[in-house]
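**Student:** Give the three-dimensional model of this entry:
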Amino acid sequence: MFHGLVLFCLFFSPLIGAETDEIVSAMQGDSFTLRTGFTERQGDHETEWRFGSSRTLLIRIKSGNIITSSDTIFRDRLLLDRQTGDLTITNIKNEHTGVYELSIDLGQTEFQKKFFVTVYAPVPVPVITRYSPQCSSSSSSSSSGFKSVLLCSVVNVSAVTLSWYKGDSLLSSISEADFSIGLSLPLEVEYQDINSYSCVVNNPVSTQITHLDISKLCQTCSGNSGDISVSSQYTLIPQIRGRQPTLFNIKESEVR
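**Tutor:** Now for the predicted structure:
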């Protein structure tokens, strides 16, 4: 009997009074729900939801009464599930990024849970342009062909990754954690290639893709035809931030 009691306590002790952190990512204009983990409210025990370093009260449930926040950034945005205690915040903005705390007074102990919420803006569509002033012939290629440096760019972004893909294979990428007025990733293309290429920008909640059309970007490169195919070799250039880029030659076998 004693051993059975010990096993019972060990099994259930993490469920009551333990603090479990969750990370939540959400997009501006959407809604997110913070879940208590309970299928129904724990009797008439006092329940509180708080926000931020100042622990601003959002909602308190006590003896069946509900007190809601008067904070303007949450006005008309709070939805409470009275059965589970789950909290939904609607029409979210960047200012709703922060730490949300749940506490439930269970009498002899207190159940606590923290949610670290980050609100992201939807990413813009990346734009592909020609960075080099004109298309030039490739002296290193054994076959006649042309090359041009293409630049994939996004503006006014934060917490994004910008990438070049050949089909489903990643060629290069750069990331920016802080706000940036402009983020660019170049790719030099040359010779003829029938592969598909695309530039992808993404953050934890959204993705945008622009597919590369060489014929529109460098129609004057070919002497007999307006269509130019992508090179079978690549010169990848690091992120450009207001200065001339340095070229790094990477063979095709190294990026497959």
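
**Student:** make it CA atoms for all contacts and neighbour counts henceforth
**Tutor:** Will do.

**Student:** Neighbours of S54, how many?
**Tutor:** Using other CA atoms under 10 Å, the number of residues around S54 comes to 7.

**Student:** quick one, what contacts D44?
**Tutor:** With contact set as CA atoms under 8 Å, 6 or more residues apart in numbering, D44 has these partners: K62, S63, G64.

**Student:** Quote the end-to-end distance of stretch 22-37.
**Tutor:** 11 Å (CA to CA, to the nearest Å).

**Student:** For that stretch, give me every contacting residue.
**Tutor:** 84-94, 102, 113-122, 204-206.

**Student:** and the gap between G167 and N195?
**Tutor:** For G167, the distance to N195 - CA to CA - is 7 Å.

**Student:** Oh, that last question was meant for Q112, not what I typed.
**Tutor:** To N195, Q112 is 53 Å away according to CA to CA.

**Student:** out of the two, which sits in the more crowded spot?
**Tutor:** Using other CA under 10 Å, the more surrounded residue of Q112 and N195 is Q112, with 19 against 11.

**Student:** pretty sure the more buried one is touching T20, no?
**Tutor:** Yes. Taking CA atoms under 8 Å as the contact criterion, Q112 and T20 are neighbours in contact, 7.2 Å apart.

**Student:** which SS class is F8?
**Tutor:** In terms of secondary structure, F8 is helix; the call rests on DSSP: H, G, I helix; E, B strand; the rest coil.

**Student:** count of residues packed around it?
**Tutor:** With neighbours defined by other CA under 10 Å, the count for F8 comes to 11.

**Student:** for L170, same thing?
**Tutor:** Using other CA under 10 Å, L170 is surrounded by 16 other residues.

**Student:** Next one: it from S184, what distance?
**Tutor:** Per CA to CA, L170 is found 16 Å from S184.

**Student:** here's the other one to compare against:
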Amino acid sequence: MNVKKKTKQCYDEDDRADGRFRDRLQVDIQTVSLIITDIRITHSGLYVITVSSQRRPLKIFNITVCVFATESVSVTEGDSVSLSVSLTLEQRGNKIMWRFGPTEVIIAEMNVKNNTKQCYDDRADGRFRDRLKLDVQSVSLIITDIRITHSGLYNITISRQEMPLKRFNITVYPRLPVPVISRVSSQCSSSSCCCVLCSVMNVSHVSVSWYKGKSFLSSISVSEHRDIISISLHLECLDDSYTCVLNNSITNQTQHLNTDVCHKCSAPSAEFYCCCGFTEVVIRLVVSALVGVAAVAVLVYDIRSRRDEQKKRSDTQLNDK
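**Tutor:** Below you'll find the model as predicted:
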């Protein structure tokens, strides 16, 4: 660039530096700055700023682009979680620190070489009080009896190094209640049917589903907190194993529908007595009546046919005499 003439040029469109800067360079004349956007590991290296009238550099930048993964950990409230890291021999001589939250407050530290450790469980609003343990052998911080307030970002750093050695993003889910199954007679059109409701209270980010054996029947999901959610099931009778399943991303709770709530199906001949609709009852009664009438008609026809045949035989015998 030329600040006086207010001219500038980026050479990111050609194959300079193997084209690694293509569409990533911007120049700001006001601040006399070169901006590298969307930087990558391949952009690590030495950057020198010079002027045409001077051989010596004005400034030298040594840029190191680091990439470190964030390990996602999901855990149920009340369980324990271990945050550990692998160290080189050189790193073991440094102080290792565990930091929590956006302010990166130090909640624990240790020195493996000196076999020293310290937990600061009164920090971060005291939410970690009596819950932190350090294991020098495994270089681990253990959070016991974890709670939802412990969800968040954890960094493991060492002294003399700004970049974290490792990051953990912990999500703590509430412990799931056991679903409750109850019969709801008001939803059935007949007292002989079985209409049930599976309900859970005080949940969020869960799904409630009905299964017949291993076959999925229906489901309802919620993301925000609900005081109560319910899902219904309408049956004629228990002809299989029915279960209500409450689940989130890491665990589930199951409740089975038993004969205390719904009666078991009888033999096929008794199926007529187990129905939930008035129309079906009428249809079955009409069909049964028609079958009965037809049977009576056949019987009357058979009796009359036999009488006629017997009369013919008697008349024939009289004529022969």
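
**Student:** Would you pull the TM-score for this pair?
**Tutor:** The TM-score (TM-score structural alignment, normalised by the length of the first structure) is 0.67; 203 aligned residues with a CA RMSD of 3.4 Å.

**Student:** that older thread, from the contacts of stretch 22-37 of the first structure, list the buried ones, please.
**Tutor:** With neighbours counted by 16 or more other CA atoms under 10 Å, the contacts of stretch 22-37 of the first structure contain buried members at 85-87, 89-90, 92-93, 102, 113-115, 117-122, 204.

**Student:** Alignment lookup: I66 of the first structure to the second structure.
**Tutor:** I66 of the first structure maps onto K117 in the second structure, with residues paired by TM-score structural alignment.

**Student:** Check E188 of the first structure too.
**Tutor:** Per TM-score structural alignment, E188 of the first structure is aligned with H234.

**Student:** wait, what's in contact with that match?
**Tutor:** With contacts defined as CA under 8 Å, 6+ apart, the neighbours of H234 of the second structure are C188, C193, C194, C195, V196.

**Student:** The same query, at a cut-off of 10 Å, please.
**Tutor:** H234 of the second structure is in contact with R183, V184, Q187, C188, C193, C194, C195, V196, L197, C276, counting by CA atoms under 10 Å, 6 or more residues apart in numbering.

**Student:** what about the third one, how many residues close to it?
**Tutor:** Other residues near Q187 of the second structure come to 15 when the count uses other CA under 10 Å.

**Student:** so it makes contact with L235?
**Tutor:** No. Under the contact definition of CA atoms under 10 Å, Q187 of the second structure does not touch L235, with a separation of 11.4 Å.

**Student:** what about the helices in the first structure?
**Tutor:** Along the first structure, counting by DSSP state H, helices occupy 2-12, 214-217, 252-255.

**Student:** ranking those helices by burial, who's on top?
**Tutor:** Per-residue neighbour counts averaged over each of those give the maximum for helix 214-217, namely a mean of 16 (mean count of other CA atoms under 10 Å).

**Student:** where's that helix relative to the chain centroid, distance-wise?
**Tutor:** Relative to its parent chain, helix 214-217 of the first structure has a centroid offset of 30 Å by CA atoms, centre = their mean, to the nearest Å.

**Student:** Contacts for it next, please.
**Tutor:** Applying CA under 10 Å, 6+ apart, the set of residues contacting helix 214-217 of the first structure is 128-130, 135, 148, 150, 189, 196-197, 221-222, 225-230.

**Student:** Now that we have those, which of them are buried?
**Tutor:** 128-130, 135, 148, 150, 189, 197, 221-222, 227-230.

**Student:** thinking again about what came up before, adding distance to T235 of the first structure, write the helices of the first structure out as a markdown table.
**Tutor:** Converted to a markdown table, these look like this (distance: least, CA to CA, whole Å):
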| stretch | distance to T235 of the first structure |
| --- | --- |
| helix 2-12 | 58 |
| helix 214-217 | 16 |
| helix 252-255 | 9 |
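
**Student:** Can you tell me which of those helices is nearest to W49 of the first structure?
**Tutor:** helix 2-12 (24.1 Å; CA to CA).

**Student:** what do we get in the second structure for V201 of the first structure?
**Tutor:** Structural alignment places V201 of the first structure opposite L246 in the second structure (criterion: TM-score structural alignment).

**Student:** go on, N156 of the first structure?
**Tutor:** For N156 of the first structure, the equivalent position in the second structure is taken to be N202, counting by TM-score structural alignment.

**Student:** Grab the nearest non-local neighbour of that match.
**Tutor:** D227 (4.4 Å; CA to CA, 6 or more residues apart in numbering).

**Student:** residues contacting that neighbour?
**Tutor:** So D227 of the second structure contacts V200, M201, N202, V203, S204 (CA under 10 Å, 6+ apart).

**Student:** give the contact list for C265 of the second structure.
**Tutor:** Shown here is C265 of the second structure, whose contacts under the criterion CA under 10 Å, 6+ apart are E236, C237, L238, D239, D240, T259, E271, C274.

**Student:** will you turn these into CSV that also has distance to R160 of the second structure?
**Tutor:** Listed next are the contacts of C265 of the second structure as CSV, based on distance: CA to CA, whole Å:
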residue, distance to R160 of the second structure
E236, 72
C237, 71
L238, 68
D239, 69
D240, 65
T259, 67
E271, 79
C274, 77
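
**Student:** now, the most widely separated pair of those residues?
**Tutor:** Using CA to CA, the contacts of C265 of the second structure span at most 16.7 Å, a distance reached by T259 and E271.

**Student:** Map Q83 of the first structure onto the second structure.
**Tutor:** Matched by TM-score structural alignment, Q83 of the first structure corresponds to Q137 in the second structure.

**Student:** can you check L102 of the first structure too?
**Tutor:** Under the alignment defined by TM-score structural alignment, L102 of the first structure corresponds to I156 in the second structure.

**Student:** go on, S53 of the first structure?
**Tutor:** Counting by TM-score structural alignment, which is the criterion used here, S53 of the first structure corresponds to P102 in the second structure.

**Student:** Ok, T20 of the first structure next?
**Tutor:** Counting by TM-score structural alignment, the partner of T20 of the first structure is A69.

**Student:** Just give the number of residues close to the match of V201 of the first structure.
**Tutor:** For L246 of the second structure, which is what you asked about, the neighbour count (other CA under 10 Å) is 26.

**Student:** For it, give me its contacts.
**Tutor:** Counting by CA under 10 Å, 6+ apart, L246 of the second structure makes contact with 176-179, 198-200, 203, 206-210, 219-221, 252-255.

**Student:** again, but for H256 of the second structure
**Tutor:** Taking CA under 10 Å, 6+ apart, we find H256 of the second structure in contact with P179, V180, I181, W210, Y211, S241, Y242, T243, C244, V245.
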